[in-house]
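> dropping the sequence and predicted coords here.
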Amino acid sequence: MSSLKQTPLYPVYAKYGAKTIDFGGWDLPVQFGGIQSEHEAVRERAGLFDVSHMGEFWVTGADAESFLQRMTTNDVSKLATNQAQYSLLCYPSGGVVDDLLVYKLAGDRFMLVVNASNIDKDFAWLKEHAEGGVKLENVSDDTSLLALQGPRAAAILAKLTEAPVGGLKSFHFLPDADIGGVNAMVSRTGYTGEDGFELYVSAKQVVRLWDLLLEAGRDDGLEPVGLGARDTLRFEARLPLYGQELSADISPLEAGLGFFVKLDKGDFIGREALAAQKAQGVPRKLVGIEMIDRGIPRSHYPVYAATDERRIGEVTTGTQSPTFKRNVGLALLDAEYTAPDTELLVEIRGKKLRAKVVPTPFYKRPKG
């Protein structure tokens, strides 16, 4: 008997041809039809992801907003009701506890969406710092999450609802939409670099919603998509993955996420360390690299200076880009080696192969 956790959709994976793997203690589909074809489906048409392993917390009470303002790096006071923001939880050192989404449902009611591997750690961190009129509730087990992503996502979703999903702005949400008879919170967010939606639904209703969406999207070329293409899509768009581009040892500023760190909003955990890092200049920077020699950079491969072969960092994520067929990566390097076109050496299977620093993101969604 497997000790791996399963989402409520696990029983229907086989019907769609899923190959599952152990992903941080969860038995999740790495692919259905193939990573390359699923990646292309999302870039060109639409893909449907089961991301029900993600964690959801309710933060409620009179002091909910001031509590989140103290815990997160972004400015929660700027959120309107039914708006979401990307943010981070930091340690006093400036390292990252987790990256997350903050949803404002009312002045005293918020939802946090955190990474699956960090659910217990994050909840304990928040509880440790909660005081005053704040109530925390972990609703991860009762909440499922589907991501409908790609240029045809809005047209597919519109077939199933009277709710104004097409007019929803990015990082805004409808708290209560009827999608083909299933009640869902519909958010215009995603982790692919494409337009799309994330649908929060009761765990009891998620299989029905999954089937409804795949049926509605059949003529639009909608495909179920696994974690393999989720990773290549987010990577091309330079969206960070906790444990690779972010960690307790990597600050948001080093990861290039300074936009989401509002040092002028007042005090928050990690502010002092991050302010000092900003003032002094970050010691390391996350940059894009492209191989000049033949070889694919992978996570944790060491990177060296081309001039004297001194080790200057490592690859955080790398692959052959499915969209561009180029061997590219993200690497966290000593800041002095991060100017565009700087030549580097990446150690691949014992050989030091030439690469260079290139601009990111590798992929930007076409306008219009």
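Structure's in. What do you need?

> from now on I want contacts and neighbour counts done on CA atoms only, so please keep to that.
Noted.

> report the separation between residue 44 and residue 225.
13 Å (Cα to Cα, to the nearest Å).

> neighbour count winner among the two?
residue 225 (30 against 15; other Cα atoms under 10 Å).

> another one to put next to it:
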Amino acid sequence: MMKRYLVLKNGSIYKGNGFGSKKIVHGELVFSTGMTGYQESMTDASYYGQMLVFTYPLIGNYGINRDDMESLHPTVNAIIVKETARLTGNWRSQMTLTRYAEIEDLPGISCIDTRALSKELRSQGSMEAVVVDSLDEKVIHEAFERPLAISSAQMASTNSIYQAPNSGLRVAMLDFGLKDSILRALAKRNVNVIVFPSDTSAEEIMKINPDGLLLSNGPGDPLNISYALPTIKKLEAKLPVLGICMGHQLFALANGAKTYKMKFGHRGFNHSVKDKNQTRTNFTSQNHGYAVEEASLKNTDLEVTQREINDGTVEGLKLKNCPAFSVQYHPDASPGPHDAEYVFDEFIDAMKVNQKAGNK
């Protein structure tokens, strides 16, 4: 096996065995606490350009299949694991994780103490890192001098309008780096979805006569796509709106709130969220490095509906005077848990009520 090294910006070095691509990479290093769902994570556009550490010690044990992808190709810059499974135990498996990394030109490192690495990121925060094949100072310096892989919703967005046809309500989706599982969740509810590039105008979207607007998830800093805020502001006065993850943050910004970069973010499938009335607690799938600043909501028409139990961050918002709301987590529940799928049903109910009221 080829020896490779993960070098952090703070000088920490982790030695491991390389697999997949041999290329040198430079990116932001983050970690996920999910016990399953490695395939969904590697192809989730919310991880676009990031180097992903899996805290679960064995990755690849159920292989790779074609059905559980969130996009056609990996969106992560590199993967770091404790151990890769040599054998797979799932009837749907088509190849091993290491073979997938080779085919997709994805750099990986195994035999890393991911527990120690995750603790370091938890205490010091997400940071830049490089994957190199030598500890030569010149090699490391040149690796850090390479352009940092940019985690950008604009780059992750579609460039053209396309449709996921169905016979039900018509939803316009602004794509900031959507997960295919959102489309699957809506298809299961017979929703007709038209997906638009992130920079589409409100006037262009209204030409399809939609019943509602969905703001998708996506990577990076929401302030980098502030061009979408006027569109959101115009459409929320006309249509029911649901924002998911990045969409939640943009919904907040469009209505006068602020966002901030978290120390190490929420990434995994085990984040507990409680609603405002303390009547319901959900375990949720999350993947974000930014959050809504609650203090900035004071002079807005936004109301907090849900909070993360562990750190109290804002997990849900709604407008007081419009059928528009958002959640920071992923209700599409891919790969799970499925506690929060009801969010899509509430969105559909809001569209039906809006139709009956003659507002469309």
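Noted; the coordinates are in hand. Note that the structure is predicted; figures quoted are calculated from it, not measured.

> what's the TM-score for these two chains?
After superposition, the two chains reach a TM-score (TM-score structural alignment, normalised by the length of the second structure) of 0.26; 171 aligned residues with a Cα RMSD of 7.3 Å.

> burial count for residue 235 of the first structure?
When neighbours are defined as other Cα under 10 Å, residue 235 of the first structure has 26 of them.

> quick one: contacts for it?
residue 317 (Cα atoms under 8 Å, 6 or more residues apart in numbering).

> did I read that right, it in a strand?
No - using DSSP: H, G, I helix; E, B strand; the rest coil, the assignment for residue 235 of the first structure is helix, not a strand.

> and residue 112 of the first structure, helix, strand or coil?
strand.

> now for it, how many residues are close by?
20.

> any idea how far residue 328 of the first structure is from it?
Taking Cα to Cα, one finds residue 112 of the first structure at 32 Å from residue 328 of the first structure.

> then residue 227 of the first structure?
For residue 227 of the first structure relative to residue 328 of the first structure (Cα to Cα), the value is 19 Å.

> neighbour-wise, which of these two wins?
Neighbour comparison, residue 227 of the first structure and residue 328: the larger count goes to residue 328, with 29 against 20 (by other Cα under 10 Å).

> give the other helices and strands that the host helix or strand of the more buried one contacts.
In this assignment (DSSP states H and E), residue 328 of the first structure forms part of strand 327-334. With contacts defined as 3 or more Cα pairs under 8 Å, 6 or more residues apart in numbering; DSSP states H and E, strand 327-334 of the first structure has these neighbours: strand 284-291, strand 311-320.

> tilt between the first one and strand 327-334?
Taking axes from the mean of the first three to the mean of the last three Cα atoms, to 10 degrees, one finds that strand 284-291 of the first structure is oriented at 150 degrees with respect to strand 327-334.

> could you look up the next helix or strand downstream of strand 284-291 of the first structure?
strand 302-305.

> that next one - contacts with which helices or strands?
If you count contacts as 3+ Cα pairs under 8 Å, 6+ apart, strand 302-305 of the first structure packs onto strand 311-320, strand 343-348.

> mind listing what's buried along the first one?
Counting neighbours by 16 or more other Cα atoms under 10 Å, one finds that the buried residues in strand 311-320 of the first structure are 311, 312, 313, 314, 315, 316, 317, 318, 319, 320.

> stretch 345-354 of the second structure now?
Those buried within stretch 345-354 of the second structure under the rule 16+ other Cα under 10 Å are 347, 348, 350, 351, 354.
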